[in-house]
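Colleague: What follows is a predicted structure for the sequence shown.
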Amino acid sequence: MTVNHYNNPDFFKKYSQMSRSTQGLAGAGEWSELQKLLPDFTNKEVLDLGCGYGWHCKFAADHGASHVVGIDVSQKMLAVAQAKNANDHISYHCAAMEDLNYPDNHFDCVISSLAFHYIADFSSLVQNITRWLRPNGTFVFSVEHPVFTARGDQDWFYGLNGEKLHFPVDHYYEEGVRETVFLGEPVQKYHRTLTTYLHTLLQAGLVITDVIEPQPPETMMHLPEMKDELRRPMMLLVAARK
């Protein structure tokens, strides 16, 4: 089962202060590119794995989805989703995505934002998602980029004066658990290579339709930290079809 960092009060408090928490999709640097991968939601049955605050659920419902199921392992996240992004067409449920059991051919679209790097068994999950999707169904997800997760500490190499010299990549092919620090709290994530992410989809019988390594949008380049995001990829966006 997924380790639930988001029920940690200190971690959750810090997460709630991030721009993607306070501003929603507009505060997520990858949103402008992720949005391009999403299908027409009109009359679609949608599953959001690791839905968090429910921003993507609300987007799908606002764009015509007949029903959206938002799944998250954190009750704290879902409480905010119910408060900020409730909709008659959305159902929020607390569960680990690895434990879900839906009928075959049940959803038109499965989406997930920055959740799969917390999952140990990506292959089994993708096999389930493929089963749950209807023919021609869409699977769109974002994860932390393998370049970003490889070393574990997810930090820059600094010079003597504290300047960021470069972002180190090491142990890239050694997949598995990484102990890192996120928002000042210890967090466990799983590193896997770009090949593993993509090949797992192909092995499940999915057709990869797009891959994006998003750069910060121009609208965010006034933020000092965004300039460093042009120096290495932090996220990976993938779209596939059954």
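Modeller: Cool, the structure landed. Numbering: from 1, shown residues only.
Colleague: only C-alpha atoms for contact and neighbour calcs from this point on.
Modeller: Will do.
Colleague: Can you point out the buried residues in the lengthiest strand in the chain?
Modeller: For the chain, the strand reaching the highest residue count under DSSP state E is reported as strand 133-144. Buried positions in strand 133-144, judged by neighbour count with 16 or more other C-alpha atoms under 10 Å: 133-134, 137-144.
Colleague: farthest-separated two in the residues you listed?
Modeller: The widest separation within those, taken as C-alpha to C-alpha, falls between Arg134 and Glu144 and amounts to 27.0 Å.
Colleague: So which residues of the chain form strands?
Modeller: Under the criterion DSSP E, strands of the chain are mapped to 45-49, 67-72, 90-94, 107-113, 133-144, 157-158, 164-166, 176-182, 185-191, 207-212, 235-241.
Colleague: Kindly reformat those strands as TSV containing distance to Glu30.
Modeller: Supplementary listing: these in TSV, determined by distance: least, C-alpha to C-alpha, whole Å:
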stretch	distance to Glu30
strand 45-49	17
strand 67-72	20
strand 90-94	23
strand 107-113	10
strand 133-144	9
strand 157-158	24
strand 164-166	22
strand 176-182	18
strand 185-191	20
strand 207-212	10
strand 235-241	8
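Colleague: here comes the other one, which I'd like you to weigh against the first:
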Amino acid sequence: MKENKYDNKHFFEQYRQMPRSKEGLKAAGEWHEFEKLLPDFSQKTVLDLGCGFGWHCIYAAEHGAKKVVGIDLSERMLSEARKKTTSPVISYQQKAIEDIDIEPENYDVILSSLALHYIRDFTTICQKAHTNLKQNGTFLFSVEHPVFTAEGTQTWCTDEKGDHLHWPVDRYFEESLRTTTFLGEEVQKYHRRLTTYIQTLLQNGFQIKSVIEPEPAPELKNLPEMQDEYRRPMMLIISAIKA
């Protein structure tokens, strides 16, 4: 499956209104932890898998990257990315993450933000990333946390008043497609165990550098929409290098 809800006009217009869409990286609750794991971009070549609005591509270029390639399946996403991009070192390609080219040792850094849980075959992505990275290159990505994806509906259990009681975790060890509702649309994602993310990287030649389950940034702590994010992990960030 190659998920492309973002070219649905109604879905995309709602996505554009999200804080991280309008304000960029500073409005992303996990950015303060993701940024800490970024390598030095000076004179580096960078590939962004599922680049969306291009925020990470722009950041890499602003911090010295000599070549940045962002890929995304969504034409609407790439159109927004191109509007926001002024750096000549950045280029965008419309293609699915699964279809990235084999380019042995072509990149110093491969990034992905909240995209790989849409991909069925994580093993192949790790193999391609390892092939395409230079020696000691960095593979850094975020996904929805397995605790967040396990039960599937991604909704709180509530009392009769509608207050949130707890987050359901079910079918954790069953790695399969989950269907949830996001921005009023049915969206499909792949649930994987934490073990699978880590072991797949290790089995394909990567050395794990960091595993982070980020809480929202301190400056976002008082926002009403962030209160639930302190009760269960929503994101998982993993940094690895080509050993």
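Modeller: It's in. In this text the structure is predicted, and so the values were computed from the model without any measurement.
Colleague: hmm, back to that, can I get the buried residues of strand 133-144 of the first structure in a markdown table including distance to Leu47 of the first structure?
Modeller: Shown next, in a markdown table, are the buried residues of strand 133-144 of the first structure (distance: C-alpha to C-alpha, whole Å):
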| residue | distance to Leu47 of the first structure |
| --- | --- |
| Leu133 | 10 |
| Arg134 | 12 |
| Gly137 | 11 |
| Thr138 | 11 |
| Phe139 | 10 |
| Val140 | 11 |
| Phe141 | 12 |
| Ser142 | 14 |
| Val143 | 17 |
| Glu144 | 20 |
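Colleague: of the residues you listed, closest to Pro186 of the first structure?
Modeller: Sorting the buried residues of strand 133-144 of the first structure by distance to Pro186 of the first structure puts Glu144 at the head of the list, at 16.6 Å, by C-alpha to C-alpha.
Colleague: What lines up with that closest one in the second structure?
Modeller: Matched across to the second structure, Glu144 of the first structure falls on Glu144, judged by TM-score structural alignment.
Colleague: what's the spacing between that match and Phe12 of the second structure?
Modeller: As for Glu144 of the second structure, its distance to Phe12 of the second structure is 20 Å (criterion: C-alpha to C-alpha, to the nearest Å).
Colleague: now swap in Asp163 of the second structure and tell me
Modeller: The gap separating Asp163 of the second structure from Phe12 of the second structure is 29 Å, by C-alpha to C-alpha.
Colleague: who has more neighbours, those two?
Modeller: Comparing Asp163 of the second structure with Phe12 by neighbour count (other C-alpha atoms under 10 Å), the higher total belongs to Phe12, at 16 against 10.
Colleague: I figured that one hits Asn4, correct?
Modeller: No. Taking C-alpha atoms under 8 Å as the definition, Phe12 of the second structure is not a contact partner of Asn4, at 10.3 Å.
Colleague: residues shared between the contacts of the two?
Modeller: Shared between the contact lists of Phe12 of the second structure and Asn4 (criterion: C-alpha atoms under 8 Å, 6 or more residues apart in numbering) there are no residues.
Colleague: for the strands of the first structure, which one sits closest to Pro224 of the first structure?
Modeller: With C-alpha to C-alpha as the criterion, Pro224 of the first structure lies closest to strand 164-166 of these, at 13.1 Å.
Colleague: That closest one vs the second structure, average distance?
Modeller: Once the two are superposed, strand 164-166 of the first structure sits an average of 0.2 Å from its aligned residues in the second structure (mean C-alpha distance after the TM-score superposition for the first structure).
Colleague: hmm, who's touching that strand?
Modeller: Surrounding strand 164-166 of the first structure, the residues in contact under the criterion C-alpha under 8 Å, 6+ apart are 156-159.
Colleague: how about the helices in the first structure?
Modeller: In order along the chain, the first structure carries the following helices (DSSP state H): 9-15, 19-22, 31-37, 55-62, 75-84, 122-132, 146-149, 194-203, 224-228.
Colleague: any chance of those helices in TSV, with distance to Tyr92 of the first structure too?
Modeller: Below are the helices of the first structure laid out as TSV (distance: least, C-alpha to C-alpha, whole Å):
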stretch	distance to Tyr92 of the first structure
helix 9-15	19
helix 19-22	18
helix 31-37	22
helix 55-62	9
helix 75-84	7
helix 122-132	18
helix 146-149	29
helix 194-203	26
helix 224-228	32
